[in-house]
Each structure stands twice: as structure tokens, then as C-alpha cells.
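> give the three-dimensional model of this entry:
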Amino acid sequence: MNSHSFQTPPAPALWRTDMACHLDRLRQARAPIFYRLEGRAALHKCFETPADTLNEDAKRVKLIEASVSLVVERSAGTFAGRGSKRAAAALRLADKLAVGVETGTPQPTLGSSVYMRRLRADMITALLDAAAHYADINLRTVTVINRKWRFTARQLRKVTAAQIKRQFRTHLQRAGILDEPGFLVAFLHGEYEPTTGVFQLHYHVLTTAEKADLLLSRLRGRQGYERTATGAVPIKRCKIENRPKQFSYLLKSFWPERPVVTIDGVEKRVRANRRIKGKFHTLHLQWLNRCSLADIMVINNCVFRNGKFHGC
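Predicted coordinates for the structure are as follows:
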């Protein structure tokens, strides 16, 4: 048979398998560019629109003012009654948000929806860029909950995000996790349980798959990282399937209210998010207003500088 003899083409099923493998290799080869461009293009779908954030801040102004039940003569700058300092601080925050609504330029406070949208867009874009050279299989998002990070309104007023950050870093250090290779970026978040009147704080983490395994094996069951009263696991790892959606979840612009209900004799949290009500809504905004980005962010084996993460 000469060199021009007819050769039987591969079976359709085998051809499709070979092509799928080829496309997968091609996608992995261009992963940094693919993840960066795809992530940025899809990121806007994960955020509120600028108009929505302006409306949200305007609503927060009204809710803060409504929650301040003291008799206030704002024009004279005088306040009367018990808790006057807290009322004054709340109204100063309302004024700060109102300026942003009126001018379109938000004041730099984590209590502003407009400011948080811009901050989140910058931070999540920076994370997408920094993690672009990782394949999905090598990354994990992790939610970390500690039973000791449960606070009543009175307790929350006395604790700071910086204190919780130091405690978390101490726990990671004691467990030897900070000394292990692989980057870690975490942001503090909170939820309010109206049933118990308690705020539950926790961290949303992005890290390598290996380091996520260490969070589970070295923290679970120790130092307060135990199941909550409603059965929530202390360390929950998730594989990466949708970078824009999952990365944007790491840094959120609001704390939700999630009541606890009893179903068949078992207490469970309602999964749907809803706005925190009344004075507790004002309290959590005031708490965020006292925080800086550095207070709520934990980083390990990388550096955040000039709007970018380096060394991930």
C-alpha cells in the first residue's frame, strides 16, 4: 500500500473526545487571559447598578433618622435624652450618606452602598487579576464561623473589627496555617438573627485548595470553630465554578437579617436575605462606619498595594 492509500477516519465518539481534550488544553494554556477578561466582563452582573446604590443610601438615610427616637433639634446641634451620643453619631452618618446621594460622590465609609460598590468593584477585579494564573481546581472559597463571634447589640458596640481580625490571625498562627505555602485573602461579614437578637460575624475567604484543606483539618472543633446553635458548619469549602459570582460574594455591601425558625423541632436559619430592621439596622451601619478596609481584610502570603494584590 503506497503513501496515498486511504486511511479510515477516527470514529465520531473518539474524535469528539480528542477535540474536547484539545480545547481543554488550549483553555488551560490561556487561563490567565481567559479568567481575567471573562471575569471582568461578567463582574458587573454581580453588583447592584449605580442607581440602585444611590437609592439604597437614600433609604438608609431615612431609616437611620427614623430609628433615632430622641427629640432632636438638628439645626442647633443639640441632643437630649439617654443615648444622645449614639443618636448624634447616627445622624452624622446619615448626613454623610446624604452628601453622597446629593453629589453623586460618596463619602469613604463602609456604611455607604455607593462607596461599597466602587470598593468591591476595585477589590474583586484585583482578586480576579491576582488569581488568574490559577486553574479553578486549585482554588477554593471558604466560609469561616466562630461561635465566639456572636454578639448582642450591646456587645457589638464594644468590639471592633480590628480585634476580631487579630483574634482570627492568632488562631491561624497557632494552627500553623499562616506558615504554610499558598495565599489567603479574607473579608469580615456579619448577619443579624432577630430571633435571638444576636449578630453572627464570620469570614469569607479565598485561598488555595491545599490551604482550604488546612483550615478544615486544623481549625474545626478547636478555638470556637464548632457548629452553631442552628447547625451551621464552622468551615465550609466551595469549589470554584463561577469566578465573578463567587469572588464578588467575598466582600459584600450589606449585612442581612436571617431569623431562626423551628421546623419539625429543629432550629434552622431562613436562607433568604432581608434587611435588618429598626435600630439594629442603624447599629450595624454605625459599626461598619467605624471600620476601614484594613480592619475587615486578612491577607497572608500576598500584599495589597496600589490597588493590586501582589505575590498570590
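> when you work out contacts or count neighbours from here on, use the C-alpha atoms and nothing else.
Will do.
> ok, which stretches of the stretch 51-200 of the chain are strands?
For the stretch 51-200 of the chain, the strands defined by DSSP state E, counting those that start in this stretch occupy 72-73, 78-79, 139-152, 184-193, 198-208.
> of the ones you listed, which is nearest T17?
Comparison of the strands of the stretch 51-200 of the chain against T17 by CA to CA identifies strand 139-152 as nearest, at 26.2 Å.
> contacts for that closest one, please.
Under the criterion CA atoms under 8 Å, 6 or more residues apart in numbering, residues 164, 197-209, 212, 223-228, 233-240, 246 lie in contact with strand 139-152.
> let's see this one next to it:
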Amino acid sequence: MVSNCYIEPSRREVYALFTTIPENSSVLLGMLYLFNPVRFMAAFRQHLYRSAAKMGVAMEGQLIAFLHGAYDPTTKSYPLHIHGIAVGPMVQIVDGLRHLRKYRPACPHDGRDAAITPVLVQRGPLTNMPDPITYPMKRFWGLRETYMDVDGLRKAYNSKAVRIRGEAEIEYLRFLDRWRLEEVTLLMGMHATSAGLMVT
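From the prediction side, this is the model:
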């Protein structure tokens, strides 16, 4: 059961935090106003169904996912991605995304960030609640500068999150102000009520 962003522990259920970064999910500076997060999250839902079908498993369990982004001043683009939490069989389905072409690892000279794992799943008990739930909902987008190494792989500098400044900051704040929370969120196996999130 999920209520007020709290997942009641169960010995029979598996929980996992995840981050997914589909191919071609970066948006150029100045073009963020054209990006539609509703379509992006709907596409992610279809990817999950495709993952389940590929593995031959039923769409069971629960999932809550949120759109997030950063800004890369090197490429002058926003690498968009999804943070979330999966419960029960949905963990396996999220993990199965790595077998879809859309989530293949970066290759030399294709311009994608090799430091990023397209599908990152962190299993284990959830502690310090509700932080694991509220973290994916963060509204802060940080600066993430990249470079091209000698092998033609794009990698990120290892640095702490830095605030976005200038034109990019104005653009992404306007973007966040334009869309409602429910439009940048995906719920599966649960629904929102006045009392919180309830399992369906």
C-alpha cells in the first residue's frame, strides 16, 4: 500500500530505485519549449509494456516515475531522464528495459554520454523514508558538463551538482512552471487520491 508517499514494508515484495535514460532524449538549448513531457512519459509506459512482453511476464507490481533533467554546457543541451521507484514484479520489468534498443549503451563516436548507464536499478530495502520517494520528485536541475575522450566516448566530469545559470536557467524554470506535477509523473499499479497514493 502507498499512502502519502510512504510505501509500507513487506517481506514478500521487492523494492528498487531506478533511473532510465532512453536514446535521443536530449533537448537543445532554446528548444525545451517544444518538448512534451506527457508524450515522453507515455512513451516510457509503452517501453515498460514492451519489456514485459519481451520477457513474457505480466504487467504487475507498482511504479512511480518522474521526469528530470540537467544541463550540459558543452553540448548546450538538456539530457532528460526518469527517476523512480518500482515495487514487486515491476522491478524485473524496469530492469528488462536494458534489452530494448532504445536503452542500449553508448558506442564510440555516437555522441552519447558513456558515463551514463541507460538503465540503473538499485535494489535493496528502502530506509530513511520518505526520502527514497521524494528524491525522484526533486525539481532542481543541475549542471552536468561533459567532454569527449580519446576513444570518442562522451563522458561527464566528476563534480558535485552545480546550479544552472544564465539563459539555460531561465528556460528550464519556465519549462517546469508550464507543466503540472501529474504531467511529468507516471503511475502504474496505483492511483492518486486525496489521502495519497493507493495501490490498485
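> so after superposing, what's the score?
For these two chains in superposition, a TM-score of 0.81 is obtained (TM-score structural alignment, normalised by the length of structure 2); 187 aligned residues with a CA RMSD of 2.7 Å.
> and the strands of the stretch 51-200 of structure 1 as a markdown table, adding distance to T17 of structure 1 and mean neighbour count?
Listed next are these as a markdown table, based on distance: least, CA to CA, whole Å; neighbours: other CA atoms under 10 Å:
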| stretch | distance to T17 of structure 1 | mean neighbour count |
| --- | --- | --- |
| strand 72-73 | 73 | 14 |
| strand 78-79 | 74 | 14 |
| strand 139-152 | 26 | 20 |
| strand 184-193 | 36 | 21 |
| strand 198-208 | 30 | 23 |
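> in a markdown table: those strands, plus distance to M297 of structure 1.
Written out in a markdown table, the entries for these read as follows (distance: least, CA to CA, whole Å):
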| stretch | distance to M297 of structure 1 |
| --- | --- |
| strand 72-73 | 36 |
| strand 78-79 | 35 |
| strand 139-152 | 13 |
| strand 184-193 | 5 |
| strand 198-208 | 9 |
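> closest one to N289 of structure 1 among the ones you listed?
Closest approach to N289 of structure 1 among the strands of the stretch 51-200 of structure 1 is made by strand 184-193 (13.6 Å; CA to CA).
> tell me, that closest one lands on which residues of structure 2?
The counterpart of strand 184-193 of structure 1 in structure 2, counting by TM-score structural alignment, spans residues 63-72.
> on that earlier part again, of the strands of the stretch 51-200 of structure 1, which is nearest T170 of structure 1?
Using CA to CA as the measure, strand 139-152 is the one of the strands of the stretch 51-200 of structure 1 that comes nearest T170 of structure 1, at 13.2 Å.
> which bit of structure 2 covers that closest one?
Per the alignment by TM-score structural alignment, strand 139-152 of structure 1 matches residues 15-28 in structure 2.
> next, the distance between the ends of that stretch.
For stretch 15-28 of structure 2, the separation between the terminal residues is 34 Å (CA to CA, to the nearest Å).
> equivalent analysis for stretch 255-267 of structure 1, please.
The first and last residues of stretch 255-267 of structure 1 sit 21 Å apart, counting by CA to CA.
> list of residues touching it?
Surrounding stretch 255-267 of structure 1, the residues in contact under the criterion CA under 8 Å, 6+ apart are 189-195, 229-230, 268-277, 284.
> could you report the separation of the residue of structure 2 most remote from its centre from Y157 of structure 2?
When distances to the mean C-alpha position of structure 2 are computed (CA atoms, centre = their mean), the maximum falls on V150, with 28.9 Å. According to CA to CA, V150 of structure 2 and Y157 of structure 2 sit 15 Å apart.
> and the helix with the most length in structure 2, what does it pack against?
Among the elements of structure 2 assigned as helix by DSSP state H, the one spanning the most residues is helix 37-55. Applying 3 or more CA pairs under 8 Å, 6 or more residues apart in numbering; DSSP states H and E, one finds that helix 37-55 of structure 2 contacts helix 90-95, strand 185-188.
> could you list the buried residues of the shortest one?
Of the residues in strand 185-188 of structure 2, those with enough neighbours to count as buried (16 or more other CA atoms under 10 Å) are 185-188.
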